[in-house]
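Novice: My questions are about this predicted structure, shown below with the sequence.
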Amino acid sequence: MTTPLTARRREHGHAAVSRASDSATSGLTGVRVRARTLAPGTALTLAGTAAALGVGHLVPTLNPMLVAIVLGAALGNTVRLPARATAGLAFSSRTLLRVGIALLGLQLLLGDITALGWQVVALVVVIVVLGIAGTMALGGALGLGWTQRLLIACGFSICGAAAVAAVDSVSDTDEEEVLTAITLVVIFGTLMIVAVPVLSGALGLSDTAAGMWAGGSIHEVAQVIAAGGAIGGGALAVATVVKLARVLLLAPVVTVISLHRRRTTGTDARGTRPPLVPGFVVAFLALVLLRSSGLVPDPVVDAASLAQTVLLTCAMFALGIGVRVAAMRRVGARPVILAAASTVWVAGLALAGVLLIAPTLGG
């Protein structure tokens, strides 16, 4: 026999199931709508990434991330892209970038960095700290805005375009400033690929010292690898580890910037407080510790390296599309002057430190 109480319970149960079903259906519909919104721009990004990776495979000396920026810029300046591609391009340049930066943590071993010795580790910290401080001061003297100076300072002192984009994600910058900084990283970092090996030979630096200078002064990881390979000998391994030590400092620098923004602005453009420590920075550090623990098998590291390359190439292509030649002309000569000065300043700091500790290097 069904009592009124039992009937009410059944009705409530059916209602709960119905609400849960409606919620699941609504969530699935939202995912589908989001996927359709992102599809055009994401598909374009994947096509550009495939082209960049193909060029990198055919010409191993060309890094696909740098190729992607050039291809994106060429496309953005010659073709009028449909508005429906905007959402997918924004997703690629921000979300995929953050995942790629986080995965970069699996390429870092704390043991490799500490094995350099305290002098080299201290030198890396000095390069990053004084590189940023000096570039900010030079930019101020040139009359550039704080955010433009900050993007160039971090890009040139830490790890190039990835650092620029990471800083952009936690600071109130505009798109033109970001694209200007990334373009300058590509130009001046590429020049350093040639300059460092030539000057190292002229100065009579050993392979170890030259590798340290390359790793301590050149902007992008890919550019460091190219220069280290050009120097030859044991320079490549040393250059890569020193550069990755600079990359490791991206986490504390971005955290400091985020804290500064919380204190000075309180909220972002959407009225929410920026995170105390950005999620991708936490993930980056967690993966560094995980890799350093020795628990990650080599095949996983290799797969993560491939995924990181693909994701960062996607991000660079999407960012490259936003590079406008007209906008570069509009920003004038001052950012270019600051980029040149910052390159010389960071390279000078690195060279002075290498010469100071060279007698202890044993190579």
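Specialist: Nice, thanks for sending it over. Numbering: from 1, shown residues only.

Novice: CA atoms for contacts and neighbours, from now on please.
Specialist: Fine.

Novice: For the closest residue to Leu355 other than its chain neighbours, pull up the helix or strand it's in.
Specialist: In this structure, Leu355 finds its nearest non-sequential neighbour in Ala209, 7.9 Å apart by Cα to Cα, 6 or more residues apart in numbering. Using DSSP states H and E, Ala209 maps to helix 207-217.

Novice: and that helix, what does it pack onto?
Specialist: helix 175-203, helix 221-231, helix 235-248, helix 334-357 (3 or more Cα pairs under 8 Å, 6 or more residues apart in numbering; DSSP states H and E).

Novice: Which residue ranges of the stretch 51-200 of the chain form helices?
Specialist: Remark: helices assigned in the stretch 51-200 of the chain by DSSP state H, counting those that start in this stretch are 64-78, 86-91, 97-104, 110-114, 118-141, 146-154, 160-168, 175-203.

Novice: and Thr264, which of those is closest to it?
Specialist: Among the helices of the stretch 51-200 of the chain, the nearest to Thr264 by Cα to Cα is helix 146-154 (13.2 Å).

Novice: here comes the other one, which I'd like you to weigh against the first:
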Amino acid sequence: MTAIKTVTPDRVVRIAPPLLAAVVALAISTWIPLLGPLLIALLLGATVANISFVADRLPAGQEHVAKLMLRLGVVLLGLRLPFGDVLRIGLPGLAIILATVFVTYSVTKTVGKRMALDPRFVTLLAAGFSICGAAAIAAIDDAVSAREKDVALAVAMVTLFGSAMIALVPWFSGPLNLTNDQAAVWAGASIHEVAQVVAAASLLGGGALAVATTVKLGRVMLLAPVYAIAARGARREDGTRMPLVPWFVIAFVAAVALRSTGLLPGTALDLASQATTLLLAAGMFGLGVGFMIKDMWPLPWAAFGLATFSTLVAGGVSLALVLTLI
């Protein structure tokens, strides 16, 4: 049995920069909510990486710290997902969630392959656009081991297109004559980030927020099976196969089960929610530290095109099912 590692001054020094960056990102996101704390943390990391005299002073081992924090953040994400709430949206809602996630994921993968894009980037984009944005990208990256610039690009795309849908979904709901429930389900099934869904649902009014958020969390629950699909056949740098279900995905499922019992008090859930965002943002900072701005030039128009297509698939498939089933 592996001994539990003790907390040493060296480890404290290593985790201090990403945690501080996460706090700063959370503060900035209150002023610029459309960007979200995860993208802001990633940008902070990229900024540090591209200022040599600052980057040289960062403690070693930031990549390992980032991966650990991302994994812990994904685990705590499970505490946001009461399984009973998702079941209450009924069979039509569950069918919309399942179809939208797996059609968006598989079609994005297929088109990305035909566009000759890096398959690891395509997998990240497919997961982010079909499940839960940056958090899904961070989790799936553990399976595919993508380049830092591909992770950054995928997060940027999911933020850009998800932010656009905050306005577009409520705006199109009027001309399409959607009911409040239909519009809420469409928002939850098509928009990429949880925070983006909340913003769009608030524009719809009525009881849309609860419905849209529940549908969105139903998509988040599919993180474990999509991880298993992404990890199938994937290999580590040393040539060994990636596990189909790593420890943090098992812990994520266990957290969902714990949340579903209703035993945790509201205070604990609030703290866990804040810790989730903090850990994911800290991890994103660590990923950003490995990103060089020069690697983004020339602008990857093919990636932009795939992100546009994936958004249209998620929005179109979910809308068609909403009009048919709700």
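Specialist: Right, received. Where do you want to start? Predicted, not measured: the structure shown is a model, and the values here were computed from it.

Novice: circling back to that earlier point, please convert the helices of the stretch 51-200 of the first structure to TSV, extending it with distance to Gly13 of the first structure and mean neighbour count.
Specialist: Compiled in TSV, these are given as follows (distance: least, Cα to Cα, whole Å; neighbours: other Cα atoms under 10 Å):
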stretch	distance to Gly13 of the first structure	mean neighbour count
helix 64-78	55	22
helix 86-91	40	20
helix 97-104	41	24
helix 110-114	55	15
helix 118-141	61	19
helix 146-154	56	25
helix 160-168	48	26
helix 175-203	51	19
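
Novice: The closest residue to Asp268 of the first structure other than its chain neighbours - how many residues pack around it?
Specialist: Leaving aside its sequence neighbours, Asp268 of the first structure sits nearest to Pro274 (Cα to Cα, 6+ apart; 6.4 Å). Residues lying near Pro274 of the first structure (other Cα atoms under 10 Å) number 19.

Novice: Pro274 of the first structure pairs with which position in the second structure?
Specialist: In the second structure, Pro274 of the first structure lines up with Met242, judged by TM-score structural alignment.

Novice: need the contact list for that match.
Specialist: Listed by Cα atoms under 8 Å, 6 or more residues apart in numbering, the contact set of Met242 of the second structure reads 143, 231-236.

Novice: in the first structure, which of the residues you listed remain in contact?
Specialist: Using both residues aligned by TM-score structural alignment, their matches' Cα atoms under 8 Å, the first structure keeps these contacts from these: 143, 231, 234, 236.

Novice: Narrow those to those in strands?
Specialist: Using DSSP state E, no member of those sits in strands.

Novice: Just the buried ones from those?
Specialist: Buried members of those, scored by 16 or more other Cα atoms under 10 Å, are 143, 231, 234.

Novice: gap between the residue nearest to Asp268 of the first structure and Arg98 of the first structure?
Specialist: 15 Å (Cα to Cα, to the nearest Å).

Novice: next one: Ala304 of the first structure
Specialist: For Ala304 of the first structure, the distance to Arg98 of the first structure - Cα to Cα - is 14 Å.

Novice: Then Leu184 of the first structure?
Specialist: For Leu184 of the first structure, the distance to Arg98 of the first structure - Cα to Cα - is 21 Å.

Novice: again, but for Gly348 of the first structure
Specialist: For Gly348 of the first structure relative to Arg98 of the first structure (Cα to Cα), the value is 31 Å.
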